[in-house]
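Chemist: A structural model of the following input is requested.
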Amino acid sequence: MQRISTLRVSPLCLGGNVFGWTADTAMSERILDAFCDGGGNFVDTADSYSAWVPGHPGGESESAIGVWLRQGGNRDRVVIATKAGKHPVHRGLRPANLRICLDGSRRRLGVETIDLYYAHKDDPGVPVAEWVGAFDTMIKAGAIRHYGLSNFTAERVAEVIEVATGEGLALPVALQPHYNLVHRAEVETSGLAELAQQHHLAVVPYYGLAAGFLTGKYARDELMHGPRAGQAKTYATEQGFATLDALFAVAEESGADPATVALAWLRQQPGVVAPIASVSDVDQLPALLASTTFKLTRGQVNRLSRASAGL
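Modeler: Here you go, the predicted model:
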């Protein structure tokens, strides 16, 4: 197990973005059961999942997880992370809005306390002291245990830490950036990685498998199809496919699935506590769980890092 402040979490975080979308409620329950049975305990969702689907208002993922929690008495099996600030009706980090979002998430999940509550997106229009103060109040009230920052720049993370420290408010404990083998610069060259290490912030990166690109789901010169193809196309550059070639080579020599290798590479980067990855079918889960114990050699890590340098 890894640690995020007082939380003990598995070195893989199960992404809930597909729950209630490409995985219906029944499949979501099967995936969650298999994840926990395989040693996982860390689940990530958001109040906005899956509002991008026509006819979905948002909250579908939290609701699916909530059904699983209630039906199986599973609350003690998992550490739950969810997020606020990007719901299509309740956007932004105004304290009043955050209270509405918190109440909605707790109701859908059926929990009194959320373990890790992220600001899903920065909101420069609200003074930092105001929304950090709202998170501080939630912690003191027992509604959440800790808070984190998702999709924040290094400059804004530094400002949050400065304001929280100066005002005597609770500090964030985790960062959730976009980070994977074919999307590295946002974390590695922006100062975010250094800030995380300096302030002991756990890095819990999303798109750990690059929306399926790093599984080998998409091939060169092949038209990309599927609900997540739009995001995957952003990685489909010549260097992206060259990185995929290197990934396949390491996977073949290791006797491991490419998804296992890609997540292991990410988990072995400085500051990373638990990459986030999701599956739409329970059969896809073993390759992800295998990454929690699979260790790449230094040479293999270097080969993959060289292939993806600059991405």
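Chemist: contacts and neighbour counts: CA atoms only from here.
Modeler: Noted.
Chemist: Helices of the stretch 51-200 of the chain, residue ranges please.
Modeler: 60-72, 95-109, 128-141, 154-167, 185-188, 192-198 (DSSP state H, counting those that start in this stretch).
Chemist: Please convert those to a markdown table, extending it with mean neighbour count.
Modeler: Output for the helices of the stretch 51-200 of the chain, formatted as a markdown table (neighbours: other C-alpha atoms under 10 Å):
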| stretch | mean neighbour count |
| --- | --- |
| helix 60-72 | 21 |
| helix 95-109 | 18 |
| helix 128-141 | 19 |
| helix 154-167 | 16 |
| helix 185-188 | 18 |
| helix 192-198 | 18 |
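Chemist: Let me have these in TSV, adding distance to residue 52 as columns.
Modeler: Shown next, in TSV, are those (distance: least, C-alpha to C-alpha, whole Å):
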stretch	distance to residue 52
helix 60-72	11
helix 95-109	18
helix 128-141	26
helix 154-167	27
helix 185-188	24
helix 192-198	28
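Chemist: Out of those helices, which gets nearest to residue 178?
Modeler: helix 185-188 (7.3 Å; C-alpha to C-alpha).
Chemist: Please work out how many residues are found near the spatially closest residue to residue 173 that is not a sequence neighbour.
Modeler: Leaving aside its chain neighbours, residue 173 sits nearest to residue 201 (5.1 Å; criterion: C-alpha to C-alpha, 6 or more residues apart in numbering). Residue 201 is flanked by 24 other residues according to other C-alpha atoms under 10 Å.
Chemist: so how far is the top helix by length along the chain off the chain centroid?
Modeler: Looking across the chain with DSSP state H, the single longest helix is helix 238-254. Computed by C-alpha atoms, centre = their mean, to the nearest Å, the chain-centroid distance of helix 238-254 equals 23 Å.
Chemist: And the next helix or strand after it, what does it pack against?
Modeler: Following helix 238-254 in sequence order, the next helix or strand is helix 258-267 (DSSP states H and E). Packing partners of helix 258-267 (3 or more C-alpha pairs under 8 Å, 6 or more residues apart in numbering; DSSP states H and E): helix 238-254, helix 285-290.
Chemist: Out of the ones you listed, the one nearest residue 104 is which?
Modeler: So among the helices and strands packed on helix 258-267, helix 285-290 is nearest, using C-alpha to C-alpha, at 29.1 Å.
Chemist: Tell me which residue of this protein is furthest from the middle?
Modeler: residue 221 (29.6 Å; C-alpha atoms, centre = their mean).
Chemist: another one to check against the first:
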Amino acid sequence: MKTVKLGKSGLKSAPIIFGGNVFGWTLDEKKSFKMLDELFERGFTTIDTADVYSRWADGVSHGTSERIIGKWMKERKLRDKITLITKGGSGLQPGGPKDNSRDYLTGTVKDSLLRLQTDYIDLYFTHFDDEETPVEEALEAYQKFMTSGEIKHIGASNFSAERLQKSITVAAEKDLPAYEVFQPEYNLMVRDKFEGKIKKICSENNLGVIPYFSLASGFLTGKYRTKEDLEGKDRKMFTEKFLNQRGEKVLKSLDQISEKHNISQAGVALAWLIKRPGVSAPIASATKSSHLKSFSEAIEVSLSKEDMEILNKASETE
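Modeler: From the prediction side, this is the model:
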């Protein structure tokens, strides 16, 4: 499979990164192992996770996604063949205070290394910004781990343009490690969190960009078109907000182009992201083997200029 560069980090990835939030949440350990095996066989060897993935799921213990990935890599003896991404700094409760203090991040990195059963993490993200903590404090925490080789590269996620730029500036001024990859929420339904100032900063500083929620929590698969379609679904809280006139336009455009190319709506939505300026590789998840077909479709399809214009126009905000 062809690979793409993640900015100036030197890291390479398949054109789609697998989102490990499903491990320990919608997939138990046995099913997670099966999915990981298939991903590896298909050439998708970059895995994105976080210390909080599965922590907030009912009845699931803290760090379950990392623990499953770590156990799988150890049993399969594949650590050196996986590009491993994880994150810290989210704090203890969903929606609660974030914590990027030196002491907190030092603890989260050590805990992640233990759960992942590895002596190094390829790419470690500050998951959310903590505006009460100076940006250099997080970078200073990472510097020790990078000196020891326990973290190879660092990235930022969910930062404002101002704080991302400040982090880059301070890193240069104080000779600290600099963020090399940015992870925004970005898809056909959510464009404003990346396009604009953030995109400009990433471009000017050659940051890799790996968007999450690439399929808008499943909305862009076309499965959820009414409130009834979402009843009893795990992702209802993330997806219900897209059931509006703009959402209908986007789904209609996906239907049109998926029919034209004879591929799934998810394949079209991922292909749109792959082709968007500034994007290195989108992050996407799957819970069934059949879902991975859309990954291959997205990589293989060639969307025309007209296809992209149809999708761009449908997803414009007024």
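Chemist: thinking again about what came up before, out of the helices of the stretch 51-200 of the first structure, which is closest to residue 266 of the first structure?
Modeler: Checking those against residue 266 of the first structure by C-alpha to C-alpha gives helix 185-188 as the closest, at 11.7 Å.
Chemist: could you give me the residues in the first structure that stretch 280-300 of the second structure aligns onto?
Modeler: With TM-score structural alignment applied, stretch 280-300 of the second structure matches the range 273-293 in the first structure.
Chemist: Show me which residues of that stretch are buried.
Modeler: Neighbour counts over stretch 273-293 of the first structure (16 or more other C-alpha atoms under 10 Å) mark 273-280, 282, 285, 287-292 as buried.
Chemist: circling back: average offset between the longest helix of the first structure and the second structure?
Modeler: Once fitted to the second structure, helix 238-254 of the first structure is off its aligned match by 0.7 Å on average (mean C-alpha distance after the TM-score superposition for the first structure).
Chemist: count of residues packed around the counterpart of residue 183 of the second structure in the first structure?
Modeler: Counting by TM-score structural alignment, residue 183 of the second structure lines up with residue 176 in the first structure. When counting by other C-alpha under 10 Å, one arrives at 22 neighbours for residue 176 of the first structure.
Chemist: residues near the equivalent of residue 51 of the first structure over in the second structure, how many?
Modeler: Mapped onto the second structure by TM-score structural alignment, residue 51 of the first structure lines up with residue 55. Number of residues near residue 55 of the second structure (other C-alpha under 10 Å) recorded here: 20.
Chemist: measure the residue farthest from the centre of the first structure to residue 267 of the first structure for me?
Modeler: From residue 221 of the first structure across to residue 267 of the first structure, the span is 30 Å (C-alpha to C-alpha, to the nearest Å).
Chemist: Strands of the stretch 1-150 of the second structure, start to end?
Modeler: Assigned by DSSP state E, counting those that start in this stretch, the stretch 1-150 of the second structure shows strands spanning 4-5, 12-13, 17-19, 46-48, 83-88, 121-126.
Chemist: In JSON lines, list these along with mean neighbour count and distance to residue 305 of the second structure.
Modeler: Output for the strands of the stretch 1-150 of the second structure, formatted as JSON lines (neighbours: other C-alpha atoms under 10 Å; distance: least, C-alpha to C-alpha, whole Å):
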{"stretch": "strand 4-5", "mean neighbour count": "15", "distance to residue 305 of the second structure": "21"}
{"stretch": "strand 12-13", "mean neighbour count": "19", "distance to residue 305 of the second structure": "25"}
{"stretch": "strand 17-19", "mean neighbour count": "23", "distance to residue 305 of the second structure": "25"}
{"stretch": "strand 46-48", "mean neighbour count": "23", "distance to residue 305 of the second structure": "29"}
{"stretch": "strand 83-88", "mean neighbour count": "23", "distance to residue 305 of the second structure": "32"}
{"stretch": "strand 121-126", "mean neighbour count": "23", "distance to residue 305 of the second structure": "33"}
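Chemist: which one of these lies closest to residue 240 of the second structure?
Modeler: Between those, strand 17-19 lies closest to residue 240 of the second structure; by C-alpha to C-alpha that is 21.0 Å.
Chemist: Show where that closest one falls in the first structure, residue numbers please.
Modeler: With TM-score structural alignment as the criterion, strand 17-19 of the second structure aligns to 13-15.
Chemist: next one: stretch 74-81 of the second structure
Modeler: Going by TM-score structural alignment: stretch 74-81 of the second structure matches residues 70-77.
Chemist: what's the first-to-last distance across the matching stretch?
Modeler: Stretch 70-77 of the first structure has an end-to-end distance of 12 Å (C-alpha to C-alpha).
Chemist: Same check on stretch 171-187 of the first structure?
Modeler: First-to-last distance for stretch 171-187 of the first structure - C-alpha to C-alpha - comes to 20 Å.
Chemist: now what about that stretch, what contacts it?
Modeler: 4-5, 146-152, 161, 164-165, 192-193, 196, 200-210, 235, 240, 243, 262, 265-266, 304-305, 308, 310-311 (C-alpha atoms under 8 Å, 6 or more residues apart in numbering).
Chemist: Figure out how far it is from the centre of its chain.
Modeler: 9 Å.
Chemist: With stretch 109-124 of the first structure instead?
Modeler: 13 Å.
Chemist: Read off where that stretch ends up in the second structure.
Modeler: Counting by TM-score structural alignment, stretch 109-124 of the first structure sits on residues 116-131 of the second structure.
Chemist: on that earlier part again, distance to residue 254 of the second structure for the strands of the stretch 1-150 of the second structure - can I get that in a markdown table?
Modeler: Formatted as a markdown table, the strands of the stretch 1-150 of the second structure follow (distance: least, C-alpha to C-alpha, whole Å):
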| stretch | distance to residue 254 of the second structure |
| --- | --- |
| strand 4-5 | 25 |
| strand 12-13 | 26 |
| strand 17-19 | 22 |
| strand 46-48 | 26 |
| strand 83-88 | 30 |
| strand 121-126 | 32 |
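Chemist: Residue 134 of the second structure is nearest to which of these?
Modeler: Using C-alpha to C-alpha, the nearest of the strands of the stretch 1-150 of the second structure to residue 134 of the second structure is strand 121-126, at 13.0 Å.
Chemist: what about the closest one, how far off from the first structure?
Modeler: Looks like 0.3 Å for strand 121-126 of the second structure (mean C-alpha distance after the TM-score superposition for the first structure).
Chemist: Counterpart of residue 160 of the second structure over in the first structure?
Modeler: Residue 160 of the second structure maps onto residue 153 in the first structure, by TM-score structural alignment.
Chemist: Alright, that wraps it up for me.
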